[in-house]
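Enquirer: sequence plus the predicted model coming up.
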Amino acid sequence: MSPVRPRLTQFPHGITAIDTDYHRPRFDASHLIVDEGRAAFVDTGTTHSVPALLAALAEMGLDRKSVDYVLLTHVHLDHAGGAGELMKYLPNAICIVHPRGARHMVDPAKLIAGTKAVYGEAAFQEMYGEIPLIPAERVRESKDGMVLRLGDRRLTLFHTPGHAKHHYCIFDDRPQAVFTGDTFGVSYRELDTDQGEFILPTTTPVHFDPQAYHQSVDRIMSFEPNACFLTHYSRVTDLDRLAEDLHREIDAFVAIARAHQGAEDRVSTIEQALIRHQAERMAAHGIKSPEETTRRVLDMDLQLDAQGLDVWLSQQEKQQA
């Protein structure tokens, strides 16, 4: 691996966000938690991200043997694609995965095939690279409510379906914060204004479940956290308002999907409606050039959100048939 200089954002209580260089700067973060000389990664980015994660350890003066856990909030490849490669360099680490996702880390063939079917071989390699398996003895399934010790702090893992059935979040008792993967939505720092942070849910295929999503947001808030650390992108703190926004937007996404259920090109029609909706929200949030900003910052998100809503509509149609 050629030397890299990782882009790090350090927070109190031994938490560091590492930019994984996926898609664009400040789009996708891995978080490193350090306590009493012991460390854990939360999400990994892709295989291409691994040099930055290892460089972060070196820059912070941490031995690779000090990493006890690689915590994968879920197995979507922008969160877990780099786990197999990263584990090669962390001799003491155990990878903690939701029971529904663990098999995909031990044998990623189905995960790889499904992703290639969506993006094609060339785009897959460019975005994700090779995805090595993780030996089964180094994978441990999460249990709802399980507690891990990291140094002198407690990490509580709790299952949070809605975005994905194979999703969990992590409550860290030291900063009283939750690492939320995608369950607390996405919030990019370039969308922050004097009105605060801007947030929206993510309905990526294929497990979007609005009722479960609402319940999982409420469960995150039941811990009364001071902050949430999102994979897309890192720390947000105005949590009461953001939780209200997420609940409202989950319902708005469902309404948009249902309003265009009979459209001939349903995915494209839903995507365009989502773009218009988010541009209106951005204008109200004080963001300049809201439509251009929506397309520039949320292009990948809204494409995937539209696809996920289409899958959800198809599931609803089958249930009603």
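Expert: Structure's in. What do you need?

Enquirer: going forward, measure contacts and count neighbours with C-alpha atoms only.
Expert: Fine.

Enquirer: where exactly do the helices run in the stretch 1-150 of the chain?
Expert: Taking DSSP state H, counting those that start in this stretch to define them, one finds helices in the stretch 1-150 of the chain at 50-59, 77-80, 83-87, 102-106, 109-119, 121-127.

Enquirer: quick one: which of these is nearest residue 313?
Expert: Taking CA to CA, helix 109-119 is the member of the helices of the stretch 1-150 of the chain nearest to residue 313, at 18.9 Å.

Enquirer: for this protein, what's the longest helix?
Expert: helix 290-320 (DSSP state H).

Enquirer: go through that helix and flag the buried ones.
Expert: 290-291, 293-295, 298, 301-313 (16 or more other CA atoms under 10 Å).

Enquirer: circling back: compare the helices of the stretch 1-150 of the chain and give me the one nearest residue 272.
Expert: helix 109-119 (20.1 Å).

Enquirer: got another one to weigh against that:
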Amino acid sequence: MDSSLDQVVTIDTHYENKRRRGASYFLKTVNDPQHVHGLFVDNSTNSCLTKLLSAIDVNGISRSDIDYLIITHVHLDHCGCTSQLLKHLPNATVLVHPRGKRHLVDPTRLIQSTAQVYGGMENFEKIYGKIEKIPQERVRTIDDGETLDFGGRKLKFIHTRGHAKHHMVIHDSFSNAAFVGDTFGIRYPDLCYENPDNLAIFPSTTPIDFEPDLALKAISDVNSLHPRRLYLSHYGRIDDIKTATNNLVYGINSYWKILKESKKTGLKGDLLFNWIKLKVHNWFVKYIREQLGDNNRINWKELQADVELNSQGIAFCSEYR
């Protein structure tokens, strides 16, 4: 757990029991030091409940003074702890994209689709645990462009499709930072032990909502807010937004090219997936070596799940859209 001058606390949720794979962000009000309230942006999975509650306690805030759980999008590596966390936060309201509310109130379909992606319920339960319904009255939907005053911070919400249709980004006026969920892709500090601040950012095309044109628009929309830093859910703070933007745009365009080429093959099902997976794997190898150099300090195992999931997402778009 670390805190910056922006009073943004980064909580390493140890997603899938790995360091610096998933983050939750804890923000505090800044206008009255005698009466401090808090909120979370994303909350990862049930396995990190203790870490999230500890962040509240360490900062000397009453659990009854946690006002909001903001969900960037309703993928369970971002909102999987919501139902359990709410049990400890009597006054907290969940803020979510309008398309996401129904999946929180009744997570049946969300659970089924996630389990399918991760190879069945057994694997699902190992990663995500028990996902429960959230009472409707504790969930509030947020419109595109809506603003919220939070104790000296003005939060602006923008809807950002491309990774998911129910995705939104949050800009905080106090820190001039944008909390981008998966809109700005993925960056793993531990991909190369010699370069934990690497900017080897790549797109996340998890099934089923990859829309490359809208993903590029979302990047432009985030940059139009003129943030001085970004907070990625996977993972951490990014200060060099220009380089991050260039790398991510390159990645999206590369995946878009693979998508277009795949449609011309006439392949279906497993044959299509395997064709795409080889292309995605080769792209990763080339891109990561360009970014980090060809050395044996690159932890290639960090990327195995992303090669699989990104290939699944591109294959779905190729076959069904």
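Expert: That came through, no problem. As the structure is a computational prediction, the values presented were derived from the model and not from experiment.

Enquirer: can you redo the helices of the stretch 1-150 of structure 1 as CSV with mean neighbour count?
Expert: Shown next, in CSV, are the helices of the stretch 1-150 of structure 1 (neighbours: other CA atoms under 10 Å):
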stretch, mean neighbour count
helix 50-59, 19
helix 77-80, 24
helix 83-87, 24
helix 102-106, 20
helix 109-119, 14
helix 121-127, 14
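
Enquirer: show me what counts as buried in stretch 253-266 of structure 1.
Expert: Here stretch 253-266 of structure 1 shows 253, 254, 256, 257, 260, 261, 266 as buried, counting by 16+ other CA under 10 Å.

Enquirer: name the element the second one belongs to?
Expert: Same thing as residue 254 of structure 1. helix 239-259 (DSSP states H and E).

Enquirer: translate residue 201 of structure 2 into the numbering of structure 1.
Expert: Here residue 201 of structure 2 is matched to residue 199 in structure 1, going by TM-score structural alignment.

Enquirer: what's the helix holding residue 254 of structure 1 in contact with?
Expert: 184-185, 197-201, 210, 213-214, 217-218, 221, 226-228, 270, 273-274, 309-310, 313 (CA atoms under 8 Å, 6 or more residues apart in numbering).

Enquirer: and for stretch 281-300 of structure 2?
Expert: Here stretch 281-300 of structure 2 has contacts from 190, 191, 192, 193, 194, 195, 198, 199, 200, 307, using CA under 8 Å, 6+ apart.

Enquirer: show me where the stretch 151-300 of structure 2 has helices.
Expert: 212-223, 241-263, 269-292.

Enquirer: can I get those in JSON lines including distance to residue 176 of structure 2?
Expert: Output for the helices of the stretch 151-300 of structure 2, formatted as JSON lines (distance: least, CA to CA, whole Å):
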{"stretch": "helix 212-223", "distance to residue 176 of structure 2": "12"}
{"stretch": "helix 241-263", "distance to residue 176 of structure 2": "13"}
{"stretch": "helix 269-292", "distance to residue 176 of structure 2": "28"}
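
Enquirer: nearest to residue 61 of structure 2 among those would be which one?
Expert: Using CA to CA, the helices of the stretch 151-300 of structure 2 put helix 212-223 closest to residue 61 of structure 2, at 30.9 Å.

Enquirer: in that closest one, what counts as buried?
Expert: Those would be 212, 214, 215, 216, 218, 219, 222, 223, for helix 212-223 of structure 2 by 16+ other CA under 10 Å.

Enquirer: so it corresponds to what in structure 1?
Expert: Going by TM-score structural alignment, helix 212-223 of structure 2 lines up with residues 210-221 of structure 1.

Enquirer: and that stretch against structure 2, how far off on average?
Expert: For stretch 210-221 of structure 1, the mean deviation from structure 2 after alignment is 0.4 Å (mean CA distance after the TM-score superposition for structure 1).

Enquirer: now do that stretch: distance to the chain's middle.
Expert: 15 Å (CA atoms, centre = their mean, to the nearest Å).

Enquirer: neighbours of the residue mapped onto residue 10 of structure 2 from structure 1, how many?
Expert: Per TM-score structural alignment, the equivalent position to residue 10 of structure 2 in structure 1 is residue 17. Residues lying near residue 17 of structure 1 (other CA atoms under 10 Å) number 26.

Enquirer: does residue 17 of structure 1 really touch residue 29, like I thought?
Expert: Yes - if you go by CA atoms under 8 Å, residue 17 of structure 1 and residue 29 touch, sitting 6.0 Å apart.

Enquirer: okay, and the common contacts of these two?
Expert: residue 234.

Enquirer: so residue 84 of structure 2 sits against residue 47, correct?
Expert: No - if you go by CA under 8 Å, residue 84 of structure 2 and residue 47 don't touch, sitting 10.1 Å apart.

Enquirer: in structure 2, what range does the helix holding residue 254 of structure 1 match?
Expert: Taking TM-score structural alignment, helix 239-259 of structure 1 hits residues 241-261 over in structure 2.
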